[in-house]
Each structure stands twice: as C-alpha cells, then as structure tokens.
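Asker: What shape does this take:
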Amino acid sequence: MGENGQVKPTAQPIYDELKKQILSGERAPGEPLRQDEIARQYGVSKIPVREALMKLEVDGFVLIRKNKGAIVREVSATEILNIMDIRVALECKALELSIPNMIASDIELAGKILDDYSKHSDPAQWSDMNLRFHHALYEPCSNPLLLRMISDLQQRIGPQLRLLVTTVTGLERPQAEHAAILEACRVGDGGKAVELLRKHIETTKKETAAKLRRIDKRI
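Answerer: Presented below is the predicted three-dimensional model:
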C-alpha cells in the first residue's frame, strides 16, 4: 500500500471486488481468502493480491493470521451494538437535515415503501425494504458524505446479520414506529421525528443485544 493508505492501481480492482463479495455475503465470515487462488482468478502475481488483502484488513473486512493466511473477518456482537450506537448519531442528524428539504414526493415515496413493506412475509424482504425506507427519509439531507457514512455502516454489518436483526424485531413494532416517524416528517415536526427515530434504533439495539446474549449462551 502507498503512504496514504491507498492500494496500488493493480491491486485496486482486486480490493474492490473482494470487498463487494464480503459485503454482499458471497464470501462468508471466517471463509479463507487464499492468495494463490485469487491471483489465478485475476491473472496476476500474489503481490497485488497481498496488497489488496492488507488494505482490507486495515479497513476491517479481513483478518490476516500469522502463518495461516487471510480470512473474512467476523463482526462481533460488541461491534454490532457499537455500530447501532453510531447509527443513532448519524441517522438522527441526517433526518434532522432532511426534514426542512422534504417535499410531497419524498413523503409519498417513503409511504409507498411502507405499504409495500407490509405486503411481504419474508424477513429478507423486510430487511431490504427497511434499508430503502430509511434511505428515502435521509436522502433529502443533501449531504452525500453523511449518506455514504450511513450506508457504509449498514453494509459493514453484512446481509446475514441484518437479516438476524430484522428477524428479531419482526414486522409489527418497526412498522408502527416507521409510520409514526413518517407522519412527523409529513407535518414538519423535526424534533418529534428525530426523537422517534432515536427510540426506534435504540429499541432495535436492545432487542438485538438480547438475542445475541441468548445465542452466546448456546455456543
């Protein structure tokens, strides 16, 4: 890697693709990342592969074990809950900035997502709809950096853990809270909307923490 922490041009495509595969769940937590196999796949030497893996380790996606090679890094229960704490700060700020900029079509889009949300029974679809609903609320904030930070946090949890969180919370409680947040946005009550969002994420965190404790006891 260069002095600024960026990988060299030959390693960048490998870094980008491996990161994409990890975030999508195509490469599961704990899965080995063998340099020789990856090098053959991309038709390169092991050097750019090693550089890409080192950068992925710096960014928290990969764990390189001495004399054992690299594996996809697992997100710990503590990290999941810490990410939720950060979500509170970032997403509440995004919503605070969004509400003065919201127009009727923004409210209509979020409302349509909620309507579609309730028509599905698959938690995996709920997880996807949840992300879409929250993004619809935050997009009017007109702060691309803030939106990217929120998206990065959501992706870091990974699809499997997002599904776990969605399964734990179910449909009824989150949907009622989503509807209340959207109504506060519709009438322009920013203070109420932000407070409802804060409680929404904090409740989800508590439910997730309880589930993770039960999982740990079974292991």
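Asker: Please count neighbours and contacts with C-alpha atoms only from this point.
Answerer: OK.
Asker: helices or strands up against the host helix or strand of W126?
Answerer: Assigned by DSSP states H and E, W126 falls within helix 123-138. Counting contacts by 3 or more C-alpha pairs under 8 Å, 6 or more residues apart in numbering; DSSP states H and E, helix 123-138 packs against helix 77-98, helix 104-118, helix 159-169.
Asker: Also this sequence, please, to line up against the first:
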Amino acid sequence: MLEQKNPRSKYRLKRQSLPEALADSLRERILNGEFKEGEPLVQEAIATEYECSRMPVREAFRQLEAAGLIVSKIHKGAVVTTLPSEQIMELFELRAMLECDILTYSLSRMTDHHLALSEQILELLEDAYHKRDIARVGALNWEFHRSLYVAADRIQTLALIQGINVQTDRYIRLQLLLTSAFEEAEQEHRQILKLCRNRDPSVVEFMRGHIIRAGHNLLDALSTRKVSGTAA
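Answerer: As a prediction, the model looks like this:
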C-alpha cells in the first residue's frame, strides 16, 4: 500500500493494490488528455509524483501497455500511443461489429431489471452531458453500452469490447470536446434504449450507425483542427 505522507497530495490513491491504483490514475489522466499522444512517461518522475518506488510504476506501465494506451520504445521508454486516423476508425468499426453482434444476442434476453439499470445509468450519463463533465461521460458511456449487452451472457465478447472501449474512450471524449455533440449523443442513446424496450431488432442497425457516425465525426473534427493549426 502507498502511504500518503502528504495529505495535500493532488493524486491520492484509493486503497487497492498499488500498481492497479497507479494504472487507474494514469489511465484517467491519459484519457482526459493531460498526457498527450506521443508524450513520454518517465518512471522516475511518475514515482516521485506519486511518492512511491519505481517498481509499482513499471507494473502500472505494463497494464497501460496491455490496454493499448502506452507503448515502450527503445531509448525512449514509455510513450503515450499515437494512432493514425485509419487505425482510430478501425477501432470504431471493431466496436460496431462486436457490439452489434452481442446486442443481437442480448435483445431477446433483456429483462425489465436490465432495462431499469440501463435507464438509471442513462440518467447519470445525461446529467454528465448537461454538466459537460467529460470524465464522467467517458466512464458512463461505456457503462450504458455495457448494460445493454450483459443479458447476452457472452463474457469473452464483452471483455473484447471493453478493451476496445478503453482505447476509444479518449477519442470519444475528444470528439465531444471538439464537436459539442452532447445533444446528438443524448438523443441517440434515448432512441437506443427505446428500441431495446420495444425489443425492436432495428436497434442493431441503429447502434451500428451510432458508433460509426461517432468515428467519422471525430475524424472530421480532428481534420478540421489540424487544418486550422490548432492541434495540440
């Protein structure tokens, strides 16, 4: 466990295994854009910042690399991953393929309890939209999608989808920041839940369009930002 010597430390860690706590904290900072694409993460600096040794930092880095958020480079150490636009779109296309497949299995198995939970999560997500709380939006967006798939009881597929969502989370957050597409996302999620309540199979294609549109809107926004010379 990490002993917090400084009660005013900015980055307090919850009581959990130290490498896991470090990975969680660093993951959120990457997803929020505090660490930019291509930016190096220096073990010694991170260890000093969190007041711990380098050993748990190395383990946290391994977890982040497994999640596709950083990559180890010779002579450079750990670097926040940079994805070309075609690979970003590939992630959204993978999401669409897997999420539509699992939703097909889940739709006929959804109970009122499943739908009630989805409604609760969606209300929290909508509150985050209205407050422009990007960090909560990122986490709750995944929780809402996940809630629609658990009835399928396809554990391996869900694990794959979650891994892809970790990688696309920062781009979803970035898309919302660049396009202010909160209202569109809110409307589409409401429609998805409505179709699920009606056990309407057209929700599968609606979900596909929802995910693919998000990918294209993001790439358009990134392209516009690059052309205007405002890229970070």
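Asker: which residues sit against the helix holding W126 of structure 1?
Answerer: 91, 94-95, 98, 106-107, 109-110, 113-114, 116-117, 120, 147, 162-163, 166-167, 170-171 (C-alpha atoms under 8 Å, 6 or more residues apart in numbering).
Asker: buried subset of those?
Answerer: Buried members of the contacts of helix 123-138 of structure 1, scored by 16 or more other C-alpha atoms under 10 Å, are 91, 94-95, 98, 106-107, 110, 113-114, 117, 147, 162-163, 166-167, 171.
Asker: Report the two of the residues you listed separated the most.
Answerer: For these, the farthest-apart pair by C-alpha to C-alpha is S98 and T167; their separation is 28.4 Å.
Asker: From Y138 of structure 1, how far off is the aligned partner of T157 of structure 2 in structure 1?
Answerer: With TM-score structural alignment defining the correspondence, T157 of structure 2 maps onto L146 in structure 1. Noted for L146 of structure 1: a distance of 9 Å to Y138 of structure 1, by C-alpha to C-alpha, to the nearest Å.
Asker: Give the residues shared as contacts by the two.
Answerer: A94.
Asker: Who has more neighbours out of the two?
Answerer: Y138 (24 against 17; other C-alpha atoms under 10 Å).
Asker: and the residue nearest to the spatial centre of structure 2, how far is that from A116 of structure 2?
Answerer: Central residue of structure 2 (C-alpha atoms, centre = their mean): D169, 2.5 Å from the mean position. Between D169 of structure 2 and A116 of structure 2 the computed distance is 24 Å (C-alpha to C-alpha).
Asker: for the closest residue in space to L107 of structure 2 that isn't next to it in sequence, helix, strand, or coil?
Answerer: Of all residues not flanking L107 of structure 2 in the chain, R199 sits nearest, at 6.1 Å (C-alpha to C-alpha, 6 or more residues apart in numbering). Counting by DSSP: H, G, I helix; E, B strand; the rest coil, the backbone at R199 of structure 2 sits in coil.
Asker: Please pull up the equivalent of R199 of structure 2 in structure 1.
Answerer: By TM-score structural alignment, R199 of structure 2 lines up with G188.
Asker: How about Q167 of structure 2?
Answerer: Checking TM-score structural alignment: Q167 of structure 2 goes with R156.
Asker: Now do the contacts for its match.
Answerer: With C-alpha under 8 Å, 6+ apart, R156 of structure 1 has these contacts: L23.
Asker: what comes up buried for stretch 38-51 of structure 2?
Answerer: For stretch 38-51 of structure 2, by 16+ other C-alpha under 10 Å, it's P40, L41, Q43, I46, A47, Y50, E51.
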